[in-house]
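> Provided below are the primary sequence and the corresponding predicted coordinates.
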Amino acid sequence: MVTITHYLYLKWWPRLKRQNALRPPAARRDKPYDRRRRVACLKELRVAFVCDEMTWKDFSAECDARFLTPQNWYEVLKDWKPDIFLCESAWSGIDEYRDCWRARIYRNHQVLFEQRRELLQILDFCRDMGIVSVFWNKEDPTFWGNQQYDFVDTALRFDYILTTAEECVDSYRAKGHENVSVWQFGFSPKLFHPTGKQMQDKAVFAGSWYADQYERCQDMCSLFDTVLSSGLHLDIYDRQSGSSDPNCQYPIKYKPLVRPGVPFDQLGQVLGGYLYAVNINTVKSSPTMFARRVFELMACGEVVISNESCGLRRFFSDRVWFVGEERPSPQKIQQMRSANFYEVFLNHTCHKRLCNLAQHVGIELVQTRPSVAVLFTESVRIFENDWLDMNNQGEISFYQCKQWRPAALKEQMPLAKHDYWYWPQIGDNGQIFNVLLEQFAYLPPNMGVCRNKSKAFSFETIVWRAGIMVPVCLGEQLLRKPEMLITVFYIP
């Protein structure tokens, strides 16, 4: 019966919807593509994706991305010639092509025919044409050994395997695959960042209730009760709010707290209004696998309240409010928010993940970050070596200015050479520099960014001064009108 059901869904349903896959010609090109070993920047890296909606939203804006479907893959690969084919352990595909990959990525051993036909054809084409294939298994370790949803069998057919679970690396190698490494979740600053709103002393949870997952439900109840018993108000945004499935209905005692779900690409704006956010980990014993939401919440400047997780303990130590612990003091809360904000913007952006992937598969990115002109007087020259250590790509230029006058700056700085200008203040260092630069992923081009702990995560309109980084287009305006007021966003 399982085989018949899958056959009807995968073979006949597309025909009824006029979605038959294009069949590649039997005779293929003899000569593979000339594989690129150097790419100017990440934006020019061509990546063909098979993934679900969240991953697509996270990564597609970071590179030159195309989404493959069972219908378009041959034409896209043949004409576009991507550098990398990146497939994740997807369940259905992106919203624009809803369910196009449902049941076509994992191996179902209960089905007596090969339901991954299009995916395997893509891999054959990539192998013939010299396109690097990468499989990202974000369902490790949960579905390892699962006979119905066997993503491992699929992963073993790719050139490279990425896993969210460090403990699975040796297991893949034991199956004969050597190119295996850890690739954790990341976050997109374009989607998740501080909003500048006044953050309310409330807690938020955005996610689903699955009544058939007993341990997860028990942990969620413990988390919700911890929040409520501490005196905090809790809002729950139900990802399955449109579902009539009784398995996805929150318990009656939490019903008054439940609100309709929010689309993934709008969620960051909602989260930014809360000081606290609840996170639930289904996987708790992995040293590297924990919820994607953790990075997103920390990027918004929120305090994460979570159930237990070895990975969270390893990466964030005492900077997470774990269930059963007392509510942190106001001083501790500020320290947690600041440290986590720096940690995720320095190490866990999707941009950084893709840069590492390109390097891992042998593609050199000539430029990995924008070009910045650092303006300094003798009093701040001590920071030059620190920045050079932190940013050895050669994309930072230093200009010493004896006088802070527009005329002097015009003479000393080739304006068109740089993307941003930065006039450091005492106490700034390489880490602060890097985090300041990351904020322009979401800030408009007429704003600057500056470090100020007492005003962190807020906007202010001021005159340009030390410590502010600005886009070069705004800097050129400031040269003409030095007293012009600009809007600045503060980070801690």
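Great, that's in hand.

> going forward, measure contacts and count neighbours with C-alpha atoms only.
Fine.

> Which of the three states applies to Thr5?
Going by DSSP: H, G, I helix; E, B strand; the rest coil, the secondary structure assigned to Thr5 is helix.

> Give the burial count for it, as a bare number.
11 (other CA atoms under 10 Å).

> Same check on Lys352?
19.

> For Pro471, see how far away it is.
In this structure, Lys352 and Pro471 are 21 Å apart, going by CA to CA, to the nearest Å.

> gap between the nearest residue to Glu364 once chain neighbours are set aside and Arg353?
Once flanking residues are discounted, Glu364 sits nearest to Arg38: 4.6 Å by CA to CA, 6 or more residues apart in numbering. Using CA to CA, Arg38 is found at 18 Å from Arg353.

> Tell me which of those two has more neighbours.
With neighbours defined as other CA under 10 Å, Arg38 and Arg353 compare such that Arg353 has more, 17 against 14.

> how about Leu45, what does it touch?
Taking CA atoms under 8 Å, 6 or more residues apart in numbering as the contact definition, Leu45 lies against Val39, Cys63, Asp64, Pro82, Asp83.

> out of these, who's nearest Phe185?
Distance to Phe185 across these (CA to CA) is lowest for Cys63, with 16.9 Å.

> wait, doesn't that closest one sit right on Ala48?
No - look at Cys63 against Ala48 with CA atoms under 8 Å: they stay out of range, at 10.0 Å.

> Who has more neighbours out of these two?
Taking other CA under 10 Å, Cys63 and Ala48 do not tie; Ala48 has more neighbours (24 against 17).

> Secondary structure element holding the more buried one?
Using DSSP states H and E, Ala48 sits in strand 46-50.

> Over to Ala40?
Under the criterion of DSSP H and E, Ala40 resides in strand 38-41.

> Kindly provide the distance from Leu162 to Leu312.
Taking CA to CA as the measure, Leu162 falls 20 Å from Leu312.

> try Lys332
Distance of Lys332 to Leu312, computed by CA to CA: 17 Å.

> Ok, Leu223 next?
16 Å.

> burial measure for the residue nearest to His177 when sequence neighbours are not counted, as a count.
The shortest distance from His177 to any non-neighbouring residue, by CA to CA, 6+ apart, is to Leu156 (6.6 Å). With neighbours defined by other CA under 10 Å, the count for Leu156 comes to 19.

> One more: the one 3 residues further on?
A count of neighbours around Asp159, defined by other CA under 10 Å, yields 20.

> swap in Gly242?
With other CA under 10 Å as criterion, Gly242 counts 10.

> Contact partners for Ile333?
Under the contact definition (CA under 8 Å, 6+ apart), the residues listed for Ile333 are Val303.

> Tell me which helix or strand it sits in.
Per DSSP H and E: Ile333 is located in helix 330-347.

> For the helix or strand following that helix, what is the distance to the chain centroid?
Later in the chain than helix 330-347, the nearest helix or strand by DSSP H and E is helix 350-360. Helix 350-360 has its C-alpha centroid displaced from the chain centroid by 11 Å (CA atoms, centre = their mean, to the nearest Å).

> then this one, side by side with the first:
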Amino acid sequence: MPLKVALISDELTFSALQEEVSIVNINSINYWWILKFWKPDFVFVESAWKGKGNAWKYKIASYPDVPKRSNKDLKKVIHCARDLGIPCVFWNKEDGVHFDRFIASATLFDTVFTVDENCISRYREILGANARIRTLTFPVQPKNHYLPDVESEVHSGACFVGSYSHHVHDQRRSWQDMMFSAAQPYGLTVYDRNSDRKSKNYRYPDWPWIEVKDSVSNEKTADIYRKYLVQFNVNTVTDSPSMYSRRLVEALACGSIVVTNPALSVDRYFSEYCEVVHSREECDDVLERIFRGGGKHERERARAGADYVLREHTWAKRLQEVVETIGL
């Protein structure tokens, strides 16, 4: 029998988890029936901004300036599950940048997972000594992101899948500008995760060698990661030994040659399998070596990276960590 999980999450986590376990998305209307009669093995709640079908928009994160936005519906779900003896797990995938935004909801749970190991002591201080607090790093879903047995035709250019912001994350934007500038001789295709947002704050630089395309679903990013010779990655959090971008681990799983900025998490897990650049000069040298030299050595290393990720960083492994932690 597969695990039965009552889920509150954004679309990315739902699409990955549905391949591993039996899932029902719960909301403020159906939760009592699901918990009472479907009887899930546990409730899994992530730091969702919207939830499936926007069911949890403004209902998990804290917005102190807007009192009507609250987690009162989430409290009802957790209290109901507790009354029925169903374990509840919270996973903050937005740590440590948005620790404060989700800490009020995290306090509702006895078991909290975080992507950022640096936040464990902060959770311990607030939740107390009896709370179970663990690290749960970003995994991949191998049914979506994997290295095919037969290599597909690779486009000669570079690619970046993600967002760009003018008003926040200054350091991240500096890394992006450096990498994007270095790609000028080779061309760069960007898939804009915020293509549906109208604000100019989210627009990419209007540089002639950058082709900006609309956002695609997470499942379709696998084809993009396989299509281009080089994938750029930028980690917003660089001082955490466990926090890295979802993009990094998914691109590696597809056998991509990844060029990334440095981060403690990259040093810990992935430095053997990607190109870590610390400056524009290093980025220029790496790209010239890959594009002018054909990237044979880099592709071999990337294939080893795919093997490593699909062995050590899968949703199946992360679920096992959750199950062991809550004692199922």
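In hand now; what should we look at? Quick caveat, the model's predicted, so the values are computed rather than measured.

> Would you give the TM-score for this superposition?
Superposed pair, TM-score by TM-score structural alignment, normalised by the length of structure 2: 0.89. Supporting alignment: 312 aligned residues with a CA RMSD of 1.8 Å.

> for the contacts of Leu45 of structure 1, which one is nearest Asp265 of structure 1?
Nearest to Asp265 of structure 1 out of the contacts of Leu45 of structure 1 is Cys63 (CA to CA; 17.6 Å).

> which one in structure 2 is aligned with the closest one?
Aligned by TM-score structural alignment, Cys63 of structure 1 pairs with Val21 of structure 2.

> Surely that match touches Met1?
No - with contact defined as CA under 8 Å, Val21 of structure 2 does not count as touching Met1 (9.3 Å).

> most centrally placed residue in structure 1?
By CA atoms, centre = their mean, structure 1 has its centre lying nearest to Phe187, at 2.4 Å.

> which position in structure 2 aligns with it?
Superposed on structure 2 with TM-score structural alignment, Phe187 of structure 1 falls opposite Val140.

> I'd like the distance between its match and Leu12 of structure 2.
Computed as CA to CA, the Val140 of structure 2 to Leu12 of structure 2 distance reads 10 Å.

> just Arg82 of structure 2 next, same as before
For Arg82 of structure 2, the distance to Leu12 of structure 2 (CA to CA) stands at 27 Å.

> In structure 2, what residue corresponds to Arg293 of structure 1?
So, by TM-score structural alignment, Arg293 of structure 1 is matched to Arg247.

> Can you get me a residue count around that match?
Residues lying near Arg247 of structure 2 (other CA under 10 Å) number 23.

> In this structure it contacts Phe160, no?
No - between Arg247 of structure 2 and Phe160 there is no contact under CA under 8 Å: 9.3 Å.

> Could you tell me which residues touch both of those two?
Asn233.

> hmm, back to that, could you check how far the residue nearest to His177 of structure 1 is from Pro82 of structure 1?
For Leu156 of structure 1, the distance to Pro82 of structure 1 - CA to CA - is 21 Å.

> Please apply the same query to Leu267 of structure 1.
Using CA to CA, Leu267 of structure 1 is found at 31 Å from Pro82 of structure 1.

> neighbour-wise, which of Lys332 and Leu312 of structure 1 wins?
Leu312 (25 against 13).

> Counterpart of the more buried one over in structure 2?
Superposed on structure 2 with TM-score structural alignment, Leu312 of structure 1 falls opposite Val266.

> ok, now Arg480 of structure 1?
Aligning on TM-score structural alignment leaves Arg480 of structure 1 without a counterpart in structure 2.

> what about the helices in the stretch 351-492 of structure 1?
Assigned by DSSP state H, counting those that start in this stretch, the stretch 351-492 of structure 1 shows helices spanning 384-390, 406-412, 430-438, 472-480.

> just how off-centre is the third one within its chain?
So that's helix 430-438 of structure 1. In terms of CA atoms, centre = their mean, the centre of helix 430-438 of structure 1 is found 18 Å from the chain centre.

> and the match of Arg293 of structure 1, what does it touch?
Neighbouring residues of Arg247 of structure 2 by CA under 8 Å, 6+ apart: Val161, Gly162, Asn233.

> Pull up the gap between it and Leu188 of structure 2, please.
Separation of Arg247 of structure 2 from Leu188 of structure 2 (CA to CA) stands at 17 Å.

> can you check Leu7 of structure 2 too?
Counting by CA to CA - Leu7 of structure 2 and Leu188 of structure 2 are separated by 37 Å.

> related to what we said a few turns ago, put the buried members of the contacts of Arg247 of structure 2 into a PyMOL selection.
A single PyMOL command suffices to select whichever of these are buried according to 16 or more other CA atoms under 10 Å:
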select buried, resi 161+162+233
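
> overlap between the contacts of Arg247 of structure 2 and structure 1?
Retained in structure 1 (both residues aligned by TM-score structural alignment, their matches' CA atoms under 8 Å) from those: Asn233.

> Which of the contacts of Arg247 of structure 2 sits closest to Arg101 of structure 2?
Nearest to Arg101 of structure 2, judged by CA to CA, of the contacts of Arg247 of structure 2 is Gly162 at 21.9 Å.

> who touches the equivalent of that closest one over in structure 1 in this structure?
Under the alignment (TM-score structural alignment), Gly162 of structure 2 pairs with Gly207 in structure 1. Counting by CA under 8 Å, 6+ apart, Gly207 of structure 1 makes contact with Ile236, Tyr237, Asp238, Arg239, Gln240.

> what about the longest strand along structure 2, how far off from structure 1?
Longest strand in structure 2, counting residues (DSSP state E): strand 155-162. On superposition with structure 1, the mean distance recorded for strand 155-162 of structure 2 (mean CA distance after the TM-score superposition for structure 1) is 1.7 Å.

> coming back round to it: to which residue of structure 2 is the residue nearest to His177 of structure 1 aligned?
In structure 2, the residue matched to Leu156 of structure 1 (TM-score structural alignment) is Thr107.

> right, and the match of Leu312 of structure 1 touches Tyr244 too?
Yes - contact criterion CA under 8 Å: Val266 of structure 2 and Tyr244 qualify, at 7.3 Å.

> What are the boundaries of the strands in the stretch 201-328 of structure 2?
Listed in chain order, the strands of the stretch 201-328 of structure 2 (DSSP state E, counting those that start in this stretch) span 210-213, 228-233, 257-260, 275-276.

> Now distance to Val286 of structure 2 too, for the ones you listed, in TSV please.
Shown next, in TSV, are those (distance: least, CA to CA, whole Å):
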stretch	distance to Val286 of structure 2
strand 210-213	19
strand 228-233	10
strand 257-260	8
strand 275-276	7
